[in-house]
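*Asks:* quick one, structure for this:
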Amino acid sequence: MPASGTFGSGQEYSEFVDLNQLGAVVTKGVSLTPWKGNPAPRIMETSSGMINAVGLQNPGIDVFIERDIPFLQKFDTKIIVNVCGNSVSDYLQVVERLSETVVDMLEINISCPNVEHGGIAFGQEPKMVEYITSEIKKITHKPISMKLTPNVTDITEIAKAAETGGADSISLINTITGMRIDVQKRKFCVANKTGGLSGSAIKPIALRMVYQVCHAVKIPVIGMGGIATINDVLEFIMAGATGIAIGTANFNNPFVMPEIISELTEYMKENNIETLDEIRGVVS
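*Replies:* As a prediction, the model looks like this:
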């Protein structure tokens, strides 16, 4: 599946990719009201990835329900909606609206700044993670996956808090805070000064965190972070991941997901693997 924020809601990529081939389409973050995002420039390449400070720009839940869900319903794939907000109330109102729709799953982006508590991300405090997870579970019958920030001291404590709160799965990792400076202009490369680092640079960190969390919780983990090849996918599966999300690689190669799906099928045939459960979590 695509990682949220790298695939829109599938409209742009549907010209290149048969969405029916994907396990799910994970949408860009959806908020209660329209978000303008951060000022430009807000994307910058690095030698092994990219930094983005888009700021979760989106038209809000009303437009999403009216425009994007009907489009995604045309395809034989699961619909996973990434939910963002700046307060608990924001999250709950979006979740409540989506609970009345045909979407299959909600991915809760708790890397958002909690404006009610000084701007620290919801996902950086275990008690807040457990609280917001439990509050969301009270109002929806949809399965939820809590998308965790890697910008914490101990990722397993955050994952355990989400599990205790009732999460059905964990999505990780989100981007890592990074920075670039233009030495000629003597200015920050993105107007926000810092942004989220993604791409191949973060894969070893993502893999380590996925492995740790898979051994810390009993719920499924959707692994992401720098995945671009079949070998990357296999590493995450062998570390214990149940699902795989591909993000930044979509920008370099819009065909990357169907290509990997095909390669994975061939790999399984060549190695007499009936189901990926045979190799899932084999490293210890």
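*Asks:* all contacts plus neighbour counts: C-alpha atoms, from now on.
*Replies:* Will do.
*Asks:* residue ranges for the helices of the stretch 51-200 of the chain, please.
*Replies:* Ranges of helices in the stretch 51-200 of the chain, per DSSP state H, counting those that start in this stretch, are 61-63, 69-72, 88-98, 126-139, 155-164.
*Asks:* now render the ones you listed as CSV, adding mean neighbour count and distance to Met238.
*Replies:* Formatted as CSV, those follow (neighbours: other C-alpha atoms under 10 Å; distance: least, C-alpha to C-alpha, whole Å):
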stretch, mean neighbour count, distance to Met238
helix 61-63, 17, 37
helix 69-72, 16, 31
helix 88-98, 19, 33
helix 126-139, 19, 27
helix 155-164, 23, 18
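*Asks:* in CSV: those helices, plus distance to Phe236.
*Replies:* As requested, these are exported to CSV (distance: least, C-alpha to C-alpha, whole Å):
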stretch, distance to Phe236
helix 61-63, 32
helix 69-72, 27
helix 88-98, 29
helix 126-139, 24
helix 155-164, 16
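*Asks:* looking at these, which is closest to Ser9?
*Replies:* Of all the helices of the stretch 51-200 of the chain, it is helix 69-72 that lies closest to Ser9, at 7.6 Å by C-alpha to C-alpha.
*Asks:* which other helices and strands contact the closest one?
*Replies:* Counting contacts by 3 or more C-alpha pairs under 8 Å, 6 or more residues apart in numbering; DSSP states H and E, helix 69-72 is packed against no other helix or strand.
*Asks:* contact partners of it?
*Replies:* Helix 69-72 is contacted by residues Ser9, Gly10, Gln11, Ile79, Val102, Val103 when judged by C-alpha atoms under 8 Å, 6 or more residues apart in numbering.
*Asks:* tell me which of those fall in strands.
*Replies:* Those of the contacts of helix 69-72 mapping onto strands are Ile79, per DSSP state E.
*Asks:* another for comparison:
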Amino acid sequence: MTQLPDLSVSFAGLTLQTPLVLLSGCVGFGEEYTRVEGWDNRDIGAVILKGTTLEPRMGNAPHRVYETPSGMLNAIGLQNPGARYVVDHILPELPTGETQFWANANGTSPEEYGEVARIFDDSPVTAIEINISCPNVKEGGVHFGNDPCMAARVVEAMRPHTSKPLITKLSPNSADIAATARMVIEAGTDGLSVINTLVGMAVDIENRTPVIDNISGGLSGPCIKPVALWKIHQTRAVAAKHHIPILGQGGITCAKDAIEFAIVGSDAIGIGTGLFYDPLMCGKLLGDMSDYLERKKLNSYSDLVGTLATK
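*Replies:* Predicted coordinates for the structure are as follows:
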């Protein structure tokens, strides 16, 4: 009997049962997808919880979501009940024995990020993603992500407060994403999440007003896939030099997309807006990826990572 390819992966010291990671903001605090009939936690390696700040936030005023050609604009504004509430009331209800859950930390200052890290350090989450590149809040967020020095300061502020792996989410809007990657690695990050959404907007032509109340929002979905692949390619050399893994993301809706991301250097695969297209896509995607690996005579997903041949 032929042995199936190994789809488990090692990421920042963690062993994930599959390379698929559900991205922050797309499955709430991890409870939303469990209500979908046919869902199987064995299909995913980890779930990243909704972006969380130190204090509760109401988020932005509506409209906050708008469908675009091959994508979606969102400006939710980090609506959340605060880190302490998440740890005390939400995490105890999640099926932590079935898959891993990662926090997504946000703040308006490096010190606030550090305090969020401290709260999540004493919790069942197995890693903390650092959101330094959120394009739909008016303070923090994208300001940190576009400034390599500020990005490094955030990582430095969090590092003493947790022993859990830190995974820094990089902005595609940065002038030099490779420079930002290098600085956050030197500051102590254990992994990179590449990329966050692009900044975009939409216009109501009848009223001549922005559709999104925040004016701009984060653009995600298949339309950003070519940008994501390029940014991962730019980041890969820096990450590989320091043995830092990349969680690649941006418009993945099928196995072909995921395979492209693996080839350019994604040690794990982030699934986000694609879940709105098909909430049960993960099982299908894994089956098709396994078939591809068998056809190419590769023993594991990891054997495919970073195998891009350039002229």
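*Asks:* TM between them?
*Replies:* Here the TM-score for the pair of chains, by TM-score structural alignment, normalised by the length of structure 1, is 0.95; 282 aligned residues with a C-alpha RMSD of 1.6 Å.
*Asks:* of the helices of the stretch 51-200 of structure 1, which is nearest Met1 of structure 1?
*Replies:* Here helix 69-72 is closest among these (C-alpha to C-alpha), at 13.7 Å.
*Asks:* what about the closest one, how far off from structure 2?
*Replies:* Aligned to structure 2 and superposed, helix 69-72 of structure 1 gives a mean residue distance of 1.8 Å (mean C-alpha distance after the TM-score superposition for structure 1).
*Asks:* what residue in structure 2 is paired with Cys189 of structure 1?
*Replies:* With TM-score structural alignment defining the correspondence, Cys189 of structure 1 maps onto Val211 in structure 2.
*Asks:* buried sites along the longest helix anywhere in structure 2?
*Replies:* The longest helix of structure 2 (DSSP state H) is helix 225-241. By neighbour count with 16 or more other C-alpha atoms under 10 Å, helix 225-241 of structure 2 contains the buried residues Lys225, Ala228, Leu229, Lys231, Ile232, His233, Gln234, Thr235, Arg236, Val238, Ala239.
*Asks:* closest to Leu280 of structure 2 among the residues you listed?
*Replies:* For the buried residues of helix 225-241 of structure 2, the nearest to Leu280 of structure 2 is Lys225 (20.3 Å; C-alpha to C-alpha).
*Asks:* residues touching Gly199 of structure 1, list them.
*Replies:* With contact set as C-alpha under 8 Å, 6+ apart, Gly199 of structure 1 has these partners: Ser48, Gly49, Met50, Gly225, Gly226, Ile227, Gly247, Thr248, Ala249.
*Asks:* picking up where we left off before, which of the helices of the stretch 51-200 of structure 1 sits closest to Pro113 of structure 1?
*Replies:* Closest to Pro113 of structure 1 of the helices of the stretch 51-200 of structure 1, according to C-alpha to C-alpha: helix 88-98, at 10.9 Å.
*Asks:* mean deviation of that closest one from structure 2?
*Replies:* Helix 88-98 of structure 1 sits 1.0 Å off on average (mean C-alpha distance after the TM-score superposition for structure 1).
*Asks:* and that helix, what does it pack against?
*Replies:* strand 78-83, helix 126-139.
*Asks:* and of those, who's closest to Gly196 of structure 1?
*Replies:* Short answer: strand 78-83, nearest of these by C-alpha to C-alpha, at 16.7 Å.
*Asks:* that closest one vs helix 88-98, what angle?
*Replies:* On the basis of axes from the mean of the first three to the mean of the last three C-alpha atoms, to 10 degrees, strand 78-83 of structure 1 is oriented at 160 degrees to helix 88-98.
*Asks:* which non-adjacent residue is nearest the counterpart of Lys36 of structure 1 in structure 2?
*Replies:* In structure 2, the residue matched to Lys36 of structure 1 (TM-score structural alignment) is Met58. The shortest distance from Met58 of structure 2 to any non-neighbouring residue, by C-alpha to C-alpha, 6 or more residues apart in numbering, is to Gln79 (4.9 Å).
*Asks:* tell me which residue of structure 1 lines up with that neighbour.
*Replies:* Counting by TM-score structural alignment, Gln79 of structure 2 lines up with Gln57 in structure 1.
*Asks:* and if you look at Ile177 of structure 2?
*Replies:* In structure 1, Ile177 of structure 2 lands on Ile155 (TM-score structural alignment).
*Asks:* its match and Ile170 of structure 1, how far apart?
*Replies:* Look at Ile155 of structure 1 and Ile170 of structure 1: by C-alpha to C-alpha, to the nearest Å, they are 11 Å apart.
*Asks:* what is the burial count for the aligned partner of Asp278 of structure 2 in structure 1?
*Replies:* Counting by TM-score structural alignment, Asp278 of structure 2 lines up with Asn253 in structure 1. Neighbours of Asn253 of structure 1 under the rule other C-alpha atoms under 10 Å: 12.
*Asks:* before we move on, back to that, okay if I get the helices and strands packed on helix 88-98 of structure 1 as CSV plus distance to Asn272 of structure 1?
*Replies:* Formatted as CSV, these follow (distance: least, C-alpha to C-alpha, whole Å):
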stretch, distance to Asn272 of structure 1
strand 78-83, 28
helix 126-139, 40
